[in-house]
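> dropping the sequence and predicted coords here.
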Amino acid sequence: MKNRIILDSPLIEGNRITYSYHAEGEWQKVFRPEQPFFVEYSADISEIPESIAVIPFLCNTLPISWVWNAEIQVPSCDWDFYHCIEAVKQGYKDMYPSVRFAGTFTAYNIIKNENPRNKGAAAFFSGGVDAFHTLVEHLEEKPVLLTVWGADIKFEDETGWQKVFHHLEKTAEEFQLDYVTIKSSFRLFLNDDELNKKVVESGDGWWHGFQHGIGIIGHAAPITCLMGKSTVYFASSFTSKEKGIITCASDPTIDNHLRFCQVKVVHDGYEFDRQDKVHNITSFSGKTGIAIPLRVCWQSDGGENCCECEKCWRTILEITAEGADAKEYGFPYTKKQLRKFPKIYYDKRNIPPYRRDSVYKRAQDTMRQKIEVTVLPKELQWFYKMDIKKLGYHPIYQFLAGCKRKIKTIININK
């Protein structure tokens, strides 16, 4: 049986869109019919047309249809979105030349939706370095902040979401901006295990390598079309210097082609590396006196920075390198946590070579240029002084690796 999915007319009620669909063929196993796909906004979107309402669903199923050579059928589709699909697909093809992208898309009505206002911006906001950098760089545009519940905070983590929400609320108040929250089951209605197996030859996983860029961005279509915005900013995760080294679903060759209802999408900040972004954020905070509490941790429950994981400490180093106090940016680390710090960085499982060279070397170089080693807490001075090439290579790991090689040699000799 041919792989096909038929989407019924989305049910649009007040602030919620619910999607009903029927999947046929082998690819049925990538969907979880027991988990409905819905999107809820903190604003009424009942006036949006069906041709716009289908976009969150399409943004999360089109990449699947391409790798499974499947057909998607929808009752109607926005003209701008329909005509951007091939360019978006080409971005995936260029990123993953070893993967075959096929599939077809059928919309029975293609509708040119007008956007009479077509001005102003919206920006996805998670509270991390990338998101805050986009905010401060485009603050004069007064972007509406969009935060999604269901991307990194699970529905059952009510405490975590409340902290994320209060962080958003406080940021919007501080910067005098409007905001919209979006609750979506876009990660739950899919079977990640099956999707990961399907794209294993790409060298990346489904969420990071194929879904999270376009899958998140699609949620902006109903609300930004309703508000008459002209631009949606989606902060870059990586930089142009990492092109060809790292693959990621969010990339300018994909994001910048997305269009809906005369709204363009901008993959923002790609020309800045992470240290540049931290510099711009700390400079902005220093000049304006506005506190910027970053939220970067993906390891802890509860929506706060754990100050224990690699990403937290990576950010602490970058802030410290700029001569700023990381505790003032949402990282209340303790001396006990400082003492654990070296163990994280000597473990090669935490520090792949590309990150050591592109991230930690930049942080160390910046640190050496801008501050004296004596300014640092004693527990951080080792990073300032060390040979950066040794990151990820603790003597104990080298010793264990040597023992493993000797054991293999003994086994081979005795064969």
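Okay, I see it.
> please make it C-alpha for all contacts and neighbour counts, starting now.
Will do.
> what lies in contact with stretch 303-323?
Residues from elsewhere that reach stretch 303-323, judged by CA atoms under 8 Å, 6 or more residues apart in numbering: 153, 159-161, 163-164, 275, 278-279, 282, 295-300, 325-326, 330-333, 337, 340-341, 344-345, 350, 360, 363-364, 366-368, 370-371.
> tell me where the stretch 201-350 of the chain has helices.
For the stretch 201-350 of the chain, the helices defined by DSSP state H, counting those that start in this stretch cover 206, 212-217, 220-227, 252-255, 274-288, 310-321, 335-346.
> His267: which of the ones you listed is closest?
helix 252-255 (5.3 Å; CA to CA).
> what is the closest one packed up against?
The elements that helix 252-255 packs onto, with contact taken as 3 or more CA pairs under 8 Å, 6 or more residues apart in numbering; DSSP states H and E, are helix 79-95, helix 212-217, strand 263-268.
> and the comparison structure, right after this:
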Amino acid sequence: MIDPVCIISHNSTEPSSLVEVVFQIVDKKFNIYFKSDENTLLSGNAEAFLACALLPSMKMGGGQIVTKGEVSHKFLSALSTIQDIYCTWQPSFKRTEITGISTLKHPPSSQKRVGAFFTGGVDSFYTFLKHHDEITDLIFAYGLDIKLKDTVLRKKVSKKIHEIASEFGKNVIEIETNALELFDFYVNWGKLGHGAALAAIGHLLSPSFHRIYIPSSYTYSHLFPWGSHPILDPLWSSETLEFIHDGCEATRVEKVALLSKYDIALHSLRVCWTNPYSVYNCGKCEKCIRTMINLKINNALNRCTTFSEELDIKQVKKIVANTEGTRAFIQENLDALEKNNGDEKLRKALIYVLNKPDMPHLKRFRRKIKNHIKQIWKRIF
């Protein structure tokens, strides 16, 4: 018998607005909660808990995940392929077994509600606007990209999302969770964790929905290991709930072209990931700058009221394109400018960003050489 790596215990047998789960992973315990508004009940099913536990367990060497309850036959069958993907992306990961549960083949859902995870960013706006005739609910997960302690920013974002929903006659579901504590301790949130967390939240909302859209981050031409991925997200589905990874066919420039047709989008767009002093968009971080370039290319920057800063070429040149994702986004902007004979100064600035050396790498190299010289100096004297 393989020793358990993760033991899951929870208080939820009936639908509730608060689901609390304890994950005992080797010698560490995590008290994780999911909380919804009073009008939304969370199911607390085993699929959600397994989605949370899988990555930490694989990181810690596999073994067993021990829990109780019933789980979808389709979901459980797909966990083998999900683990294949993770093990390919992270060769140090080990496969894990699931014990203590029984499987059921659920009948297809009779629900007609369709959800979409929504943050107010470019990707989520694109997916919503593309499918707004079908989507009934916007799902905003608080505690993932907005820190739980930042209640000021949460209120700002919540207000905007409700305004967007009201404009289109849609419902808003807000889920508060500290699940980031669990994922962050074991894996990189962007590269691996966030897709599984979204799947967990989606299953907590089952069986109220039969389909939930997860907005894409990258195009089909720029795919690499990432927590939310077109080959991974659909595998989290069950017989009653379908996950769809949406938007890989469009670049960020093309996504902004769609949302720039809607004033409500230009008055609500939120992309910043630094949010100093709870500001909506700082206008200075890499993500703000490249989104402002997207808007400028689409002649919409002056109409986007959520950016108070002007696009500064000096700030553009400061971007460090040292990841696959950043380089892909910069290249998309450059391609769009060259295709449309856009701003020449901006075009040259983007070329400079793509071709300049990786300064952090050089700084580390210089520091290493300096330390080496110090060691030699000590040996001599």
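Now that the structure is in, tell me what you want to look at. Just so you know, these numbers come straight off a predicted model, no measurement behind them.
> on that earlier part again, redo the helices of the stretch 201-350 of the first structure as JSON lines? Include mean neighbour count and distance to Lys183 of the first structure.
JSON lines is the format used below for these (neighbours: other CA atoms under 10 Å; distance: least, CA to CA, whole Å):
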{"stretch": "helix 206", "mean neighbour count": "24", "distance to Lys183 of the first structure": "21"}
{"stretch": "helix 212-217", "mean neighbour count": "23", "distance to Lys183 of the first structure": "11"}
{"stretch": "helix 220-227", "mean neighbour count": "22", "distance to Lys183 of the first structure": "12"}
{"stretch": "helix 252-255", "mean neighbour count": "22", "distance to Lys183 of the first structure": "21"}
{"stretch": "helix 274-288", "mean neighbour count": "18", "distance to Lys183 of the first structure": "28"}
{"stretch": "helix 310-321", "mean neighbour count": "22", "distance to Lys183 of the first structure": "25"}
{"stretch": "helix 335-346", "mean neighbour count": "15", "distance to Lys183 of the first structure": "34"}
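> make JSON lines from these and add distance to Glu137 of the first structure to it.
Output for the helices of the stretch 201-350 of the first structure, formatted as JSON lines (distance: least, CA to CA, whole Å):
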{"stretch": "helix 206", "distance to Glu137 of the first structure": "30"}
{"stretch": "helix 212-217", "distance to Glu137 of the first structure": "19"}
{"stretch": "helix 220-227", "distance to Glu137 of the first structure": "20"}
{"stretch": "helix 252-255", "distance to Glu137 of the first structure": "18"}
{"stretch": "helix 274-288", "distance to Glu137 of the first structure": "8"}
{"stretch": "helix 310-321", "distance to Glu137 of the first structure": "18"}
{"stretch": "helix 335-346", "distance to Glu137 of the first structure": "31"}
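> Lys159 of the second structure -> the first structure?
Residue pairing (TM-score structural alignment): Lys159 of the second structure is matched to His166 of the first structure.
> okay, and that match sits in which element?
Element membership for His166 of the first structure, per DSSP states H and E: helix 158-175.
> who touches that helix?
Contacts of helix 158-175 of the first structure (CA under 8 Å, 6+ apart): 125, 127, 145, 147, 149, 153, 155, 178-179, 290, 301-304.
> mean shift between it and the second structure?
Its matched residues in the second structure lie on average 0.9 Å from helix 158-175 of the first structure after superposition (mean CA distance after the TM-score superposition for the first structure).
> what sits against Ala401 of the first structure?
No contacts exist for Ala401 of the first structure under CA under 8 Å, 6+ apart.
> relative to Thr409 of the first structure, how far out is it?
13 Å (CA to CA, to the nearest Å).
> in JSON lines, list the helices and strands packed on helix 252-255 of the first structure along with distance to Lys390 of the first structure.
Putting these into JSON lines (distance: least, CA to CA, whole Å) gives the following:
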{"stretch": "helix 79-95", "distance to Lys390 of the first structure": "31"}
{"stretch": "helix 212-217", "distance to Lys390 of the first structure": "33"}
{"stretch": "strand 263-268", "distance to Lys390 of the first structure": "33"}
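> need the counterpart of Gln90 of the first structure in the second structure.
In the second structure, the residue paired with Gln90 of the first structure is Asp84, using TM-score structural alignment.
> about what we covered before: state the distance from the match of Lys159 of the second structure to Leu317 of the first structure.
26 Å.
> go on, Val180 of the first structure?
Distance from Val180 of the first structure to Leu317 of the first structure, counting by CA to CA: 32 Å.
> then Lys29 of the first structure?
From Lys29 of the first structure across to Leu317 of the first structure, the span is 43 Å (CA to CA).
> now do the same contact list for Ser17 of the second structure.
Ser17 of the second structure makes contact with 35-38, 40-42 under the criterion CA under 8 Å, 6+ apart.
> excluding chain neighbours, what is closest to the counterpart of it in the first structure?
Correspondence of Ser17 of the second structure to the first structure, assessed by TM-score structural alignment: Asn15. Spatial nearest neighbour of Asn15 of the first structure, excluding adjacent residues (CA to CA, 6 or more residues apart in numbering): Asp44 at 4.4 Å.
> let me know whether that neighbour touches Gly14 as I believe.
Yes. In this structure, Asp44 of the first structure is within contact of Gly14 by CA atoms under 8 Å, at 5.2 Å.
> in contact with Phe30 of the second structure, which residues?
For Phe30 of the second structure, the contacting residues are 22-24, 181-182, by CA under 8 Å, 6+ apart.
> try it again at 7 Å.
22-24, 182 (CA atoms under 7 Å, 6 or more residues apart in numbering).
> got a winner among the residues you listed for most neighbours?
Neighbour counts for these (other CA atoms under 10 Å) peak at Phe23, which has 23 neighbours.
> contact partners of the helix or strand containing that residue?
Per DSSP H and E, Phe23 of the second structure falls inside strand 18-25. Strand 18-25 of the second structure has contacts (CA under 7 Å, 6+ apart) with 5-12, 29-36, 44.
> go again using 8 Å as the cut-off
5-12, 29-36, 42, 44, 49, 53, 56-57.
> next one: stretch 89-106 of the second structure
With CA under 8 Å, 6+ apart as the test, stretch 89-106 of the second structure has contacts from 54, 57-74, 76, 83, 86-87, 225, 239-240.
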